[in-house]
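Asks: predicted coordinates and the sequence they were generated for:
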Amino acid sequence: MTSQHQEQAAARGLLRAVSQSIGYDVAAVWGRAIAAVPRARFLPDRVWLLHGDAYDVCDRRDAPERWLASAYADAPVVTQINDGREPDDPADAWPSCSASAPSIVIAMLDALDLTAGTRVLEIGTGTGWNAALLAHRLGDANVVTVEVDPALAARARSTLASLGYAPTVVCGDGRLGWAPGQAYDRVVATCSVRRIPPAWIAQTRTGGTILAPWDSPWICGGLVQLTVGDDGSAAGRYSPDSAFMLMRTQRPDLLLFRDVVHDDHQPTESVTTLDPWSVADAGVETQFALGLRLGDLWYAWHHDPEVDGVATRLWVATTDGTSWAAVDWDGTEDAGRYTVWQHGPRRPWDEVEAAYQWWLDNGRPGPCRFGLTVRPDGEHRAWLDTTTNSWPLR
């Protein structure tokens, strides 16, 4: 079988896998687009594949069959690590660009509800595959895509051109959108955000849609789909099943033992009966709700912290680094009681307990019961079930 035939067979297999994953047949318009713009053409020869808790290098020249299988699997493929600067130690590798799983790509394209003539602004060009699918469906003139990384933008532009596509590829800060192309009918992000940038709302026509993966300091996951109002606001609901890399310009630069916890801190001691595993590394329903209620709190596990009588410690801290809590488990099975240490003007563990109780009292809501309103002044308000039951995101 020739390479071209192998690629065509792999693409057909990918369509079947995507249909199975999303629970319905891929629309014919997207099936034709996938056939016209093969995913493999947009991947670099050197990619990284998740193996356990680490990433393995997969080079097309050394492992062509594995590389091709990854190109047509319904799974994400990491195409860049560490913003393009490979670390000396492979264990220090972290993904900075990827080709998203095709099933989430198709699900998001379906959610955009595109028709002929729809103008789309994409934030996060990445490999360029998603932009190619959009250009195939809508035409080059109706697609603008913005990429912050010059090398990625240049490569995507070249790959698109090699297949006969010429959407507008802008190298710039995605937070700013691209004003010369406004007003857009749709804005779609392929990176997650913690806040909706004002420019996205300003550059979207009234009644238009913004679709973006969501991230909170507590958990990365979920999509938010907003409709832009005529007063400059945007509102809509969340849905589950999405995890994307955080927009580079919204990344935090905070380390626990560099910026938060210091030797001279004198924390207060208390006891809790709330199992720390009930709120951290818990199910998506729990953590998504906590992320919206807690706003600016994040957590980190510390196993075997070399503290007498402590087997595992859960750290919780504010994103400004001014307050922290540590919840200690002594290793006893079914302990029931955990020592809590808290420092700073806020008491983060108290806030976690209150948020968890709120979640229980409201029937353990999952992502689909939550929504978001971005007001004209930029204030973000999360809400449960209706906009009247809202609170400001911190």
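Replies: Cool, got the structure. Numbers count the residues shown, from 1 in each chain.
Asks: from now on I want contacts and neighbour counts done on CA atoms only, so please keep to that.
Replies: Noted.
Asks: run the chain-centre distance for stretch 305-316.
Replies: Between the centre of stretch 305-316 and the centre of its chain there are 30 Å (Cα atoms, centre = their mean, to the nearest Å).
Asks: next, the one to line up against it:
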Amino acid sequence: MLVAVREQLGGPPPARLRQAFHRVRRHRFLPGRIWLRDGSGGYEPVDRAADPDRWAAAAYSDEPLVTRFTDGQPSSSASMPSMVVRMLLLAGLGEPRGSRQGAGARVLELGTGTGYNAGLLCALVGDRQVTTVELDPVLAAEAQENLKASGCAPTVVVGDAADGWPPGGPYDTVLATFSVDRVPPAWLGQVRSPGGRIVVPWASAWCTYGTLALTAGRAGRAEGRFHSFASFMQMARPDPDRPETAGPGSVPKRCGPRSGASAAACASTTLSPWAVAGGDLDAEFHIGLAVPGASFAWDTSGEHAPTRLLVDDATTGSRATVDYDGRSAAAFSVTQAGPRLLWDEVTTAFRRWEELGRPGVDRYGLSIEEGAAELWVDSPGTAVTAR
């Protein structure tokens, strides 16, 4: 497994991380049935009893392994080891002993899952220094058993990860194993100030990609950059109707269209829908930040057009469709309806991305001060959106 991790990183991980991976064995945290990507957008099961060799090979591959499905969708997984290493490095947990993020650092992990990552944290900083929070009590109990069997004894808490765990703070490191669209205020209040680190995968309604690494300053301030790796499941919440405070890129809850939504307006565009939703993660990441709440889906059924891009904001009931007629890619038909002209917003965001020099994810950053978040490119003050 570490050979594959080394290939992904372009070199070996630090000695402390290698030792942790040798001590905490991944297979001990996996159930008897896991699911692998099948290459067609789905998953195929692998049973340890029926195919032990394939199961063992998967356990030590550098691949994400789904460990649980809920309502037909993956709801828990074992992350790619190379992604785990990258996040631990961003958190400073590969640093030498004696550093604030080294051995003896207090770590809050959010999203226990199988318990594997918590086990690695125990090997790095010590059992008594690790607190891990899991929303699902069944998963928490299973993780605790896995950890115990591996000789690890962190504090395992059943709770809402958005609230952190104040009794164990302040923490030198807050590390999430799921993606968010904003940084919960509780995390900022529980990380050591100054110098504590928060590392969390990122998501927007448009694009789930990237990892944010923040360093806490004084008086509730934090600042850091995004990094171009990781695509994690989004943070689960105990109550889907719980109100949220909107933040940059916040993913809104689903609801019906507002009354008084504007009638559909038809036009055309020269911006290709594939330019903004065709797999260019840099462009999609930017649009996710610049057009919060907007999501997309492709329709290739041919019912309305040979290919249609649907753009939606469920909070306002706004929608846009962009149709390719199967002949000319010079212009596309656009229909927009609702309070937001979503395709106009997407177009403005894409032009701003071009104006900024088509920046990659690593050029973006986030500053938080007194509860207000500012997204920027290259340095604070260079706005993601056009002024």
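Replies: That came through, no problem. Small disclaimer: the values here were computed from a predicted structure and weren't measured.
Asks: fetch the TM-score of the aligned pair.
Replies: The TM-score (TM-score structural alignment, normalised by the length of the second structure) is 0.90; 363 aligned residues with a Cα RMSD of 2.0 Å.
Asks: list the contacts of the alignment partner in the first structure of residue 80 of the second structure.
Replies: The equivalent of residue 80 of the second structure in the first structure is residue 101 (alignment by TM-score structural alignment). Listed by Cα atoms under 8 Å, 6 or more residues apart in numbering, the contact set of residue 101 of the first structure reads 73, 74, 75, 76, 77.
Asks: which of those fall within helices?
Replies: Counting by DSSP state H, none of the members of the contacts of residue 101 of the first structure fall within helices.
Asks: and those residues, which is closest to residue 378 of the first structure?
Replies: Of all the contacts of residue 101 of the first structure, the one sitting nearest residue 378 of the first structure is residue 76; the distance, using Cα to Cα, is 32.7 Å.
Asks: is that closest one in contact with residue 98, as I believe?
Replies: Yes. Applying Cα atoms under 8 Å as the test, residue 76 of the first structure and residue 98 come out as touching, 6.5 Å apart.
Asks: quick check: the match of residue 80 of the second structure vs residue 72 of the first structure, distance?
Replies: Distance of residue 101 of the first structure to residue 72 of the first structure, given as Cα to Cα, to the nearest Å: 10 Å.
Asks: what of residue 195 of the first structure?
Replies: Noted for residue 195 of the first structure: a distance of 33 Å to residue 72 of the first structure, by Cα to Cα.
Asks: which of the two has more neighbours?
Replies: Looking at residue 195 of the first structure and residue 72 with other Cα atoms under 10 Å, you find the greater number of neighbours at residue 72, namely 24 against 17.
Asks: mind listing the helices for the stretch 1-150 of the first structure?
Replies: Listed in chain order, the helices of the stretch 1-150 of the first structure (DSSP state H, counting those that start in this stretch) span 3-22, 28-36, 64-71, 102-112, 129-138, 150-162.
Asks: tell me which of those helices sits most buried.
Replies: With neighbours defined as mean count of other Cα atoms under 10 Å, the helices of the stretch 1-150 of the first structure peak in mean count at helix 129-138, which reaches a mean of 24.
Asks: quick one: that one aligns where in the second structure?
Replies: Correspondence between helix 129-138 of the first structure and the second structure is established over residues 116-125, with TM-score structural alignment as the criterion.
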